[in-house]
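**Student:** Quick one, fold the following:
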Amino acid sequence: MQEHRSRAVRLDAFGGPEVLDVREVPAPQAGPGQVRVRVTAAGLNPMDWIMTADADTAARFGLSLPAGFGTDYAGVVDQVGAGVTGFAAGDRVFGSALSRAAADFVVADAAGEVAANEAYRTPDGVDDRTAATLAIAGRTASAALAAVGPGPDDTVLIGGAAGGVGVFAVQLARIAGARVIGTGSAGSAGYLRELGAEPVVYGDGLADRVRALGGVTAAVDLHGVETVHVARELGVPDGRICTIATQVDGVTAANGANAPSGALPEIARLVAAGRLRVPIAAGFPIEQIRRAVELQAGRHVRGKVVIDLQLDPAGAGPSL
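**Tutor:** Model (predicted):
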């Protein structure tokens, strides 16, 4: 079999965007039970640069040098390993490949179900750039909401609602029938309204502002602990409060790896049906990976940042 050469983001030292380089590397080969995907788009998440920022954090994720970068991907299956029956060459797929998605090719487990090493069929009606944003943020939002169980009788306070996970959490809570109050900067109010949340500015006096909107029955803190403290002050029991970015005694800390079974295919189905949308804030070619990460790490971008690779006209839109 002829070996393809391919581009991939690599780092020889842990650190910030300055350690990221694009290299030519041998293309990975699909082993038994695996598929190789020709990547068309890779979505960025805070997790990508957090876990490669220093050696201790990287070790907790099982990463060692030299390392790759990026986890969310979408593309087209171009090689199928022995024993794989659910996929064929040419199938459009999306999923996650821990710290190796920003590359022309990734190999993933065809069985799916394992967070950060999975492949799912991309539904018709979902473009590749959108599909490339679903895995980490979608799983995390699903896990957080499962922890608090929002329903039609609930008002959910979502802290950091304008961020990458917030995009999903707000809309999924609304789909579940809940009213949503989302915290953000004053400048994010219009964006939050478009997602379906009632905006409220974070910071001093947040509890009073939320109380003026009628109070809440559940809360998800996607940023730190401010929303946890406010929810407790407003009488929300710890069993209906969840965090994703920190640990608080008595409060569930959600992890995307523990999202409900079938969460990602369901999110993709909701996107295809037009019930959930994912704003794409910016797209960059892989050669501009440092610029892309700097923008995403600034935490002020509204929507997702995507690395555009071999864009397929049938599966992906134009770069911004």
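
**Student:** going forward, measure contacts between C-alpha atoms and count neighbours the same way
**Tutor:** Will do.

**Student:** ok now the helix ranked longest in the chain, how far from the chain's centre?
**Tutor:** Longest helix of the chain, by residue count under DSSP state H: helix 135-148. Centroid separation for helix 135-148 versus its chain: 9 Å, with Cα atoms, centre = their mean, to the nearest Å.

**Student:** Give me the residues contacting it.
**Tutor:** Outside helix 135-148, the residues within contact range by Cα atoms under 8 Å, 6 or more residues apart in numbering are 45, 71-72, 94-96, 164-166, 168-169, 172-173, 218-220, 239-244, 252-260, 263-264, 267.

**Student:** before we move on, what about stretch 239-251?
**Tutor:** Residues contacting stretch 239-251 (Cα under 8 Å, 6+ apart): 140, 144, 147-149, 217-225, 228, 231, 238, 252-255.

**Student:** Here is the second sequence; please produce its structure so I can put it next to the first one:
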Amino acid sequence: MRAAVVTTFGGPGNLHLAEIPAPRPAAGEVLVRIRAAGILPFDTGLRAGHMPPAMTPGYPEHPVVPGNEFAGTVAEAGAGVTAFAPGDDVLGFTTTGAYAEYIAVPAGNLAAKPAGMPWDVAAALSGNGQGAHMALRQLGVGPGDVLVVHAAAGGLGTIAVQLARHFGAAKVIGTASEANHDYLRSLGATPVTYGPGLVDRIRAAAPEGVDAALDAAGPEALHASVELVEDRKRIVTMISDAEARELGLPEWSGVRTGERLAELADLWTQGAFTLHIRAAYPLAEAADAHRAIETGHGRGKLVLTVGEDA
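**Tutor:** Just a heads-up that it's a prediction; the model follows:
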């Protein structure tokens, strides 16, 4: 099968197309013919060699195939699998391996793809969608809350903004560059610009105070959150773990599951949130997709199209 692989860790150019053996499903697993795969910062860290050995099994004898989220059609169900059958359209998650034409994963990593959900949206839903869902549940966001979402125009931020409103938040403040302010307003957020004076601008946008904060931007945003939110248990960062420990903040927690993914798919069907696809790249151009995501700019998600009908 074709796959985008890494044989030597490094920059985006180290990610290239190759022919590798297709997997077979073990007992309890499902073989999926991938139609599209989402791209996450996790994948770029894996490609660069920033992950522990457990994330790169078999390296260097076997190439590393990045890819954390995907959507496709069941090709084969392993022994004992009853929830899925060949021909079923699914979306799912993994740790590695999704930048390929086929992947074998435990049946519990999958959910049925809604008939009306485009392949690119299905492929891009799991990582940021489940991350946003877990973070909001950990923060206890609910009716009447005022929430700040840092990096609100990104893949995780856009879902978090919309889900927070769906869960009853009274106001969502979204930090982003000015170019994305109209976009955030369309999602139901009050936009605030990054940079010096951030705390004062957020306080002006939320004179009633801030109840919780979700950081997907970095240390500056996390320090601002500590100034704004009285209860430190209601501050979560998705990327600044070291700073969170120094500030005495709780670690982000949660587990991705097929059930959570199915709930997100149902929420999407209900219209609780939309998922903006910034760009789609063919599998052979995975390196260009990594270059794009590493700029740190842009709204929404990047995906790889794998199957011909994706």
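
**Student:** quick one on the thing from earlier: can you select the buried ones from the contacts of stretch 239-251 of structure 1 in PyMOL?
**Tutor:** This is how PyMOL selects the buried members of the contacts of stretch 239-251 of structure 1, with burial counted by 16 or more other Cα atoms under 10 Å:
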select buried, resi 140+144+147+148+149+217+218+219+220+221+222+223+225+228+231+238+252+253+254+255
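
**Student:** Ile34 of structure 2 pairs with which position in structure 1?
**Tutor:** Structural alignment (TM-score structural alignment) places Ile34 of structure 2 against Val39 in structure 1.

**Student:** doesn't Phe105 make contact with that match?
**Tutor:** Yes - using Cα atoms under 8 Å, Val39 of structure 1 is in contact with Phe105, at 5.4 Å.

**Student:** Show me what counts as buried in stretch 179-199 of structure 1.
**Tutor:** For stretch 179-199 of structure 1, by 16+ other Cα under 10 Å, it's 179-185, 188-189, 191-192, 195-199.

**Student:** And those, which is closest to Gly112 of structure 1?
**Tutor:** Leu195 (29.1 Å; Cα to Cα).

**Student:** now the strands: where do they sit in structure 2?
**Tutor:** Counting by DSSP state E, one finds strands in structure 2 at the ranges 2-6, 15-19, 29-38, 69-77, 89-93, 102-106, 110-112, 146-150, 171-176, 190-193, 212-215, 235-237, 277-282, 301-305.

**Student:** helices or strands up against the third one?
**Tutor:** Just to be clear, that refers to strand 29-38 of structure 2. strand 69-77, strand 102-106, helix 119-139, strand 301-305 (3 or more Cα pairs under 8 Å, 6 or more residues apart in numbering; DSSP states H and E).

**Student:** burial count for the aligned residue in structure 2 for Leu145 of structure 1?
**Tutor:** Aligned by TM-score structural alignment, Leu145 of structure 1 pairs with Leu136 of structure 2. Neighbourhood size, Leu136 of structure 2 [other Cα atoms under 10 Å]: 23.

**Student:** And for Leu264 of structure 1?
**Tutor:** Neighbours of Leu264 of structure 1 (other Cα under 10 Å): 23.

**Student:** residue in structure 2 matching it?
**Tutor:** Looks like Leu264 of structure 1 aligns to Leu261 there (TM-score structural alignment).

**Student:** Val107 of structure 1 now?
**Tutor:** In structure 2, Val107 of structure 1 lands on Ala104 (TM-score structural alignment).
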